[in-house]
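[1] Provided below are the primary sequence and the corresponding predicted coordinates.
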Amino acid sequence: MSSANAIHIADAAADGKGKAATVAKPTRFKGGWRRGLAIFDFILRLFAIAAALAAAAAMGTTDQTLPFFTQFFQFKASYDDLPALTFFVIGNAIAGGYLVISLPFSIISIVRPYAVAPRSLLFIFDTIMVALTTGAASSAAAIVYLAHKGNSSANWIAICQQFNDFCQQTSGAVVASFIAAVIFILLIVMSASALRKS
């Protein structure tokens, strides 16, 4: 009787091990998938840092003075003449700084693929940053559009024929900022996917 019980207990233990082994394989597979996603997240953050800081630097150094001027009067275009472009520089600088700070949390997600807290924190702040970068890029895009096209109804003339360098540099900065915003959206989607599968 005791031997029968012993066999039954051993069988149950063997069954338990079998179940544990069956569960362990998908767990390792999911961990690998999550780790791969976290590595991709880290790489995307590096690209976003480059895009956001390049946008801020390009706009922050935009300054053009036309060659024809007198001692008392000259034509000059600078980003700090327009509040929307100043906001653009500040917004992208903040986004770039945040991305640098977020790198250690992204590394934690690589080392510990199942950690929910770092991903949740990144998800929240990435959402804030996508709003900031999109707002900054959109406001600057409106100004750059007016610089290129003007507005006859408001008697605003297009200045890009005169301030060509200014317009090219601001246009490039706006494109870089929109690239950063798109990367933020990808980061949010990836974080949401990882959290949903927790």
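    Thanks, I have it. Numbering: from 1, shown residues only.
[2] Only C-alpha atoms from now on, for both contacts and neighbour counts.
    Noted.
[3] helices and strands around the host helix or strand of Met59, which ones?
    If you go by DSSP states H and E, Met59 is part of helix 2-60. Contacts defined by 3 or more CA pairs under 8 Å, 6 or more residues apart in numbering; DSSP states H and E place helix 2-60 against helix 83-111, helix 164-196.
[4] Which neighbouring elements make contact with whichever helix or strand comes after that helix?
    Where DSSP H and E defines the elements, the next helix or strand beyond helix 2-60 is strand 63-65. Packed against strand 63-65 by the contact rule (3+ CA pairs under 8 Å, 6+ apart) you find strand 76-78, helix 164-196.
[5] and the comparison structure, right after this:
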Amino acid sequence: MSYLGLGVSPGTVPVYHGTNLKALDRKVRIAEMVLRGVSLGLGVLAIVLVVTDSQVKEFFSFQKKAKFTDMKALVFLVIANGLTVGYSLIQGLRCVVSMVRGHVLFSKPLAWLIFSGDQVMAYVTVAAVAAALQSGMIGKAGQAELQWMKVCNMYGKFCNKMGEGIGSSLVVSLSMVVLSCISAFSLFRLYGSNKNKHSGW
């Protein structure tokens, strides 16, 4: 189908909505904006909780300070949350602009970019949370087979705050998973719209 004379660039797909589809579009955009905000806010909270987490214990005549850099999984978690915060801020601003302007046209390249970004961030956050959870469980329960002691018995305050940070990160990762599903829906609906138009819908 030629787009000549319609004022539409070749990389942009005109999407025509009925009343129901317009309502659905609005709900999807609102849900996306809320989830972006959740990822942004809880991502910042997780970073603050983990980075500021420390506890000093005295063993005989020397002191040992536990901090997040002692666990590489927590360092990875902080980096992942930092990336998520920056990404969520950019995408959140895009959502706000899109809702204010009430965009009807949607660029396929942009849809693919958002879809790819959401997929990457979902995988990164899930991997970071999984690694941090595993390290946290070892610290909590120890590993008798390897003679790893229960570190959290000595650094209870540190472990509790670390758990709060991991909990916040878990919600962030779940939000990113849902967002990746939303972006997939938004992307592949463009192709469905084209198919319906060619079929005479």
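    Received, thanks. Not measured: the values here are computed from a predicted model.
[6] Deepest in the core, which of the helices and strands packed on strand 63-65 of the first structure is it.
    Scoring those by mean neighbour count under mean count of other CA atoms under 10 Å gives helix 164-196 as the most buried, with a mean of 20.
[7] Can you convert the helices and strands packed on strand 63-65 of the first structure into a markdown table and add a column each for distance to Pro67 of the first structure?
    Listed next are these as a markdown table, based on distance: least, CA to CA, whole Å:
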| stretch | distance to Pro67 of the first structure |
| --- | --- |
| strand 76-78 | 10 |
| helix 164-196 | 13 |
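[8] Tell me which of the ones you listed sits nearest to Ala58 of the first structure.
    helix 164-196 (5.6 Å; CA to CA).
[9] circling back to that earlier point, rebuild the helices and strands packed on helix 2-60 of the first structure as a markdown table, extending it with distance to Arg28 of the first structure.
    Shown next, in a markdown table, are those (distance: least, CA to CA, whole Å):
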| stretch | distance to Arg28 of the first structure |
| --- | --- |
| helix 83-111 | 14 |
| helix 164-196 | 15 |
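[10] Wait, Ser198 of the first structure touches Tyr114, no?
    Yes: taking contacts as CA atoms under 8 Å, Ser198 of the first structure lies within contact range of Tyr114: 7.2 Å.
[11] Those two: who's more crowded?
    Taking neighbours as other CA atoms under 10 Å, Ser198 of the first structure and Tyr114 compare with Tyr114 leading, 19 against 11.
[12] coming back round to it: just give me how far the helix holding Met59 of the first structure sits from the chain centre.
    24 Å (CA atoms, centre = their mean, to the nearest Å).
[13] now swap in stretch 100-113 of the first structure and tell me
    With CA atoms, centre = their mean, you get 14 Å for stretch 100-113 of the first structure.
[14] contacts for it?
    Contact partners of stretch 100-113 of the first structure, identified using CA atoms under 8 Å, 6 or more residues apart in numbering, comprise 31, 34-36, 38-39, 41-42, 45, 49, 115, 118-119, 122.
[15] Most widely separated two among those residues?
    The distance between the two most remote of these (CA to CA) is 26.8 Å, for Gly31 and Ile49.
[16] what about the equivalent of Ser120 of the first structure over in the second structure, distance to Leu190 of the second structure?
    With the correspondence set by TM-score structural alignment, Ser120 of the first structure lines up against Trp112 in the second structure. In this view, Trp112 of the second structure and Leu190 of the second structure are 11 Å apart by CA to CA, to the nearest Å.
[17] Could you find the counterpart of Gly16 of the first structure in the second structure?
    Using TM-score structural alignment, Gly16 of the first structure has no partner in the second structure.
[18] Not counting its neighbours along the chain, what's nearest the most centrally placed residue in the second structure?
    For the second structure, Met176 is the residue whose C-alpha lies nearest the centre (CA atoms, centre = their mean; 3.3 Å). Excluding the flanking residues, the one nearest Met176 of the second structure by CA to CA, 6 or more residues apart in numbering is Ala122, at 4.9 Å.
[19] Which element, helix or strand, includes that neighbour?
    Using DSSP H and E, Ala122 of the second structure falls within helix 108-141.
[20] Tell me how many other residues crowd the residue nearest to Met176 of the second structure.
    Neighbours around Ala122 of the second structure, by other CA under 10 Å: 24.
[21] Quick check: the aligned residue for it in the first structure?
    Alignment note: Ala122 of the second structure maps to Val130 in the first structure; criterion TM-score structural alignment.
[22] Val28 of the second structure now?
    Alignment note (TM-score structural alignment): Val28 of the second structure maps to Leu37 of the first structure.
[23] buried sites along stretch 28-48 of the first structure?
    Neighbour-count burial for stretch 28-48 of the first structure, counted by 16 or more other CA atoms under 10 Å, picks out 30-31, 34-35, 37-42, 44-45, 48.
[24] oh sorry, the question was meant for stretch 104-114 of the second structure
    With burial defined by 16+ other CA under 10 Å, the residues of stretch 104-114 of the second structure counted as buried are Phe106, Ser107, Lys108, Ala111, Trp112, Ile114.
[25] Could you check how far the closest residue to Thr86 of the first structure other than its chain neighbours is from Phe87 of the first structure?
    Among residues not flanking Thr86 of the first structure along the chain, Asp80 sits closest, at 5.5 Å (CA to CA, 6+ apart). The gap separating Asp80 of the first structure from Phe87 of the first structure is 9 Å, by CA to CA.
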